[in-house]
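Enquirer: Turn this into a model:
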Amino acid sequence: MSKRTIEIMDTTLRDGEQTSGISFSASEKLTIARLLIEELEVDRIEVASARVSEGEFEAVKNIINWAKENEYLNRVEILTFVDAGKSIQWMKDTGAKVQNLLTKGSLNHLKYQLKKTPEQHFNDVKETFALAQKEGIINNIYLEDWSNGMRNSPEYVYQFLDFLCTQPVKRVLLPDTLGVLIPSETYTYLAQLRSKYPNLHFDFHAHNDYDLGVANAIEGLKAGVNGLHLTMNGMGERAGNAPLASVIAVINDHLPDVTTRVKEVALYKVSKLVETFSGFKIPANKPIVGDNVFTQTAGIHADGDNKHNLYFNDLMPERFGRKRKYALGKTSGKANIEKNLQELGLKLSPEDIKKVTQKIIKLGDKKEVVTQDDLPYIISDVLDSKLYTNKVKIKSYVLNHAKGLSPSATVAIKIEDEVIEEHAQGDGQYDAFINALGKVYKQKNKVLPKLIDYAVRIPPGSNSDALCETVITWKTEVKEFVTRGLDSDQTVSAIKATEKMLNIIEQ
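Expert: Presented below is the predicted three-dimensional model:
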């Protein structure tokens, strides 16, 4: 079966920039334009609206100069207006060669916004096209509010398209401007136009107000449209536009007779760069590009993947330049731990895996986020705990730190079968804790080792709300030794390291 190649026009730099609070700098626009065309290999990009600002003018000039040098000029498009040639002059000054002329695709918009008759509007469009042709500019045309036009004034839409069949227009761009369509309507309306106007090139432009942007775009392809307008990360006004990554994945997996030139493997890379430049945060569960969408959380899923990839689907992360992950938390099972150990090149005994799993579940119950970067620290803590028996137990403690008062600590220590309680002050909470501990051991006629180094580490790449490791170096009369404590709280991790020290000196 021969596949029909459709055009993908990315409008992140124009419609996407209409996301509330978003504004790209000129250099950011140029970088994104280059990535869209050279990395993702979209067919066309819409980069700006004419006459918006001086900054926009300079940004477009930069993009146009780059496009000229690389023979991409006819792939860069500008939104223009029916404004007696002002937009055409603006384009001429930038060097741009493709206009997307904004016109009225519904009788309501024409009647109440422009207050003109169809004939008057068509004549204005004709004059704008003629001016563009004179300057060597290619004509595309938006029928704004086309979807409501098909619902409420289809005769007007047909009248407009009949007129366009007589004009020098390359593409007719059909936007669901307010995101009102459902998939069945999208298919019906577009199939009607495809049948009635077989020689016109139709692009469909979906908005996502009902979260139906992807579904509507796919129905548009089934109805026979020639191109789609999409944005990175679904950016756009209100609820945004149909997202590029999701639509491309659906086309590749579910439309065997349709293909695009877009390179899937670059989707995530470009998506993250656009997120960085825009400050528009990608939801963690956003298909294809969200942080969590290739992360298995339930242990049973990791177990199934280990045995026969039972929880894989066609959306393999490698397609998009990503990797599958296995979350570590309270729902983690042994299989999740094993998958992460494989990634790190580590191997533990079944008994040690069980202990590590219990530690991770305990952290998960405290709502701590555990990452693969934390795993070596957890393993170290668990294995280190096996080196001695707990003859000494820190049963309880209270740490106080109030403005104007010295930090203080009250501790209760169980040494074999005896519980001893003491209170002390110090320069900080942990210092007060050590001073109280010193009083306990003075009662036992024992001297604590000297603390000679104290270091706190957060696992590289981890989250500061997950784990920190406190590493303390101690010195007795005969040796130096190190103990480690692991916890989400820095002081608690130091106390855990101290408890290990107490058990070592008891032995």
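Enquirer: rest of the way, CA atoms for contacts and neighbours
Expert: OK.
Enquirer: What separation is there between the residue positioned nearest the centre of the chain and Asn233?
Expert: Nearest to the mean C-alpha position of the chain, by C-alpha atoms, centre = their mean, lies Ile282 at 3.2 Å. When distance is defined by C-alpha to C-alpha, to the nearest Å, Ile282 is 7 Å away from Asn233.
Enquirer: Spell out which residues are contacts of both of the two.
Expert: Residues touching both Ile282 and Asn233 (C-alpha atoms under 8 Å, 6 or more residues apart in numbering) are 275, 289.
Enquirer: check which helix or strand covers the residue nearest to the centre of the chain.
Expert: No secondary structure element spans Ile282, as it lies outside all helices and strands (assigned by DSSP states H and E).
Enquirer: now the other sequence, so there's something to compare against:
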Amino acid sequence: MNLKEPLDQLAVPPTQFTRHLKFPDPASIRVYDDTLRDGEQMPGVAFSPEQKLELAQLLSDMGVHVIDPAFPAVSESDRKALQLIVQAQRRGTIRKDIEILAMCRSLKEDIDAVADTVTAVGANPDDVSVLVLSTLSDLHLKYKLGKTLLRRDGLPEDQWLTRPVGYYREQNLGLITHAIRYARKRGFSRVEFAAEDASRSDVSYGEVWAKACVEAGGTRMCFSDTCGVFTPEAVDHYIPRLVKVLGPVPMTAHFHNDFGLGAINTVRAISHGALYAGVTANGIGERAGNTPLHEFVMVLKMLYGVELPGFRYDLLTELRRKIERYSGVPLQPHEPIVGEGVFKHESGIHTAAIAIHPAIYQFIAEEAVGGEQRFVFGKHSGAAAVESVLAKHVKTLHEHGVEVSPELVKRILDRVKSLREETLPERGYPEAMDAHYRQYYGLGLSEERIVELALEAADKRRVF
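Expert: Sure, this is the predicted structure:
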């Protein structure tokens, strides 16, 4: 049914409470997809080079602006994936304007690995970007990176715990700026400088670090909420100050999702001028994953009124399904926006209202994200849903001499409820759940398998 009045007159739109916020020009906002590299770091997930190429092509079709597919220094598979994607872009099967990026640690050999990987297939370092990894929190600087910084300074490791954090801060500046300069020397014109655990760092040190990276030739900062502890209030504390320091140099908001706040924090960061939104398809990634791509783009569009020009929102469900197939990790059916069940309805109250107009119980139209609305029939079903289905198939029913009537609808509804009661398992679904978790735990090698491999390796050494 068509509504007589405009929908916004009947239901207060969420943008009424957000339209006062200032966002950058939508054409300047960039979707920075980390699925193929950071997302792949989800335990047990591994994409083949060919799968990465196929996913990169879908992401290109969707309209993302940056793809991070590889960490070439750590794996031959990643080197191959980067080469396939670079070659596809040169052929035109991946958009020419999409930025392809590869990750490095702040090490000469890591930067060389990216350069050598792309030149091996006739490309130039300038055809890709590099992300050079650093860190910002004192916890990371002293206790994760500390020994590396001491060795680089020619000092013994036994000074590790006695050295103050100020020493590690200063050494860290030298490490990252040297890496940026070396990357520029190797021919990379786009060098992103990434700050791990920036959300738990001293923002004043972050300002010093960012200035030094820009002066060394860095072209974009990646601010990482590595442990997913950011709140919108913390975003307000960090991001405006660093955006101001960076000036014309853009920032990536790379947030993890440990408290389910990745999307809203990323939107908040964009409102403060961080132009690049770091996301992963299906939100895959370490621990609780990264900011989900589908949540970020739809929250930005539907709740804040910021639509990204040229972005194919209608491919979100297709992407969800492809990531599930290749990762082996299914999303929960009630996953916001793209879950298999978010456009399915069973309750009689809901289905009756949906039959009048979907907006009564659905704020997102299923076709907007490539989904499908369906009625599911069970103990909660009502007559309206049955009538709706019969109306869609009335021609078939008439061909078989069946006339739709209230009595027929009631008989069907009674039978539906009895069938559902008959098929309801008394013990729930333990076998199905056990099978699901066996499959999930089988995605990677277990600790027990590592011990077995150690024993096998020891046996081989004894033989030789």
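Enquirer: Need the TM-score between these chains.
Expert: Both chains were compared after superposition, and using TM-score structural alignment, normalised by the length of the second structure their TM-score is 0.74; 365 aligned residues with a C-alpha RMSD of 2.2 Å.
Enquirer: Residue in the second structure paired with the residue nearest to the centre of the first structure?
Expert: Counting by TM-score structural alignment, Ile282 of the first structure corresponds to Leu331 in the second structure.
Enquirer: rewinding a little: correct me, but the residue nearest to the centre of the first structure touches Gly234?
Expert: No - at 9.2 Å, Ile282 of the first structure does not count as touching Gly234 under the criterion of C-alpha atoms under 8 Å.
Enquirer: Tell me if I am right that Val130 of the second structure is in a helix.
Expert: No - under DSSP: H, G, I helix; E, B strand; the rest coil, Val130 of the second structure falls outside any helix and is assigned strand.
Enquirer: Looking at the first structure, name the residue matched to it.
Expert: Matched to the first structure by TM-score structural alignment, Val130 of the second structure sits across from Gln99.
Enquirer: show me what contacts its match?
Expert: Applying C-alpha under 8 Å, 6+ apart to Gln99 of the first structure gives the contacts 77-80, 137-141.
Enquirer: And for the aligned partner of Asn208 of the first structure in the second structure, the neighbour number?
Expert: Aligned counterpart of Asn208 of the first structure in the second structure: Asn257 (TM-score structural alignment). Counted with other C-alpha atoms under 10 Å, the burial measure for Asn257 of the second structure works out to 25 neighbours.
Enquirer: OK, contacts around Asn257 of the second structure?
Expert: By C-alpha under 8 Å, 6+ apart, the residues touching Asn257 of the second structure are 228, 263, 288-291.
Enquirer: Recalculate using a threshold of 6 Å.
Expert: Remark: with contacts taken as C-alpha atoms under 6 Å, 6 or more residues apart in numbering, Asn257 of the second structure is in contact with 228, 288-291.
Enquirer: and stretch 314-331 of the first structure, which residues are buried?
Expert: Using 16 or more other C-alpha atoms under 10 Å as the burial criterion, the residues of stretch 314-331 of the first structure that qualify are 317, 319-320, 322, 325-331.
Enquirer: mind giving me CSV with those residues and columns for distance to Ala191 of the first structure?
Expert: What follows is these, written out as CSV (distance: C-alpha to C-alpha, whole Å):
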residue, distance to Ala191 of the first structure
Pro317, 34
Arg319, 32
Phe320, 32
Arg322, 37
Lys325, 42
Tyr326, 44
Ala327, 45
Leu328, 49
Gly329, 49
Lys330, 51
Thr331, 48
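Enquirer: For the residues you listed, which two are the farthest from each other?
Expert: Every pair in those was compared (C-alpha to C-alpha); the two farthest apart turn out to be Arg319 and Lys330, at 29.6 Å.
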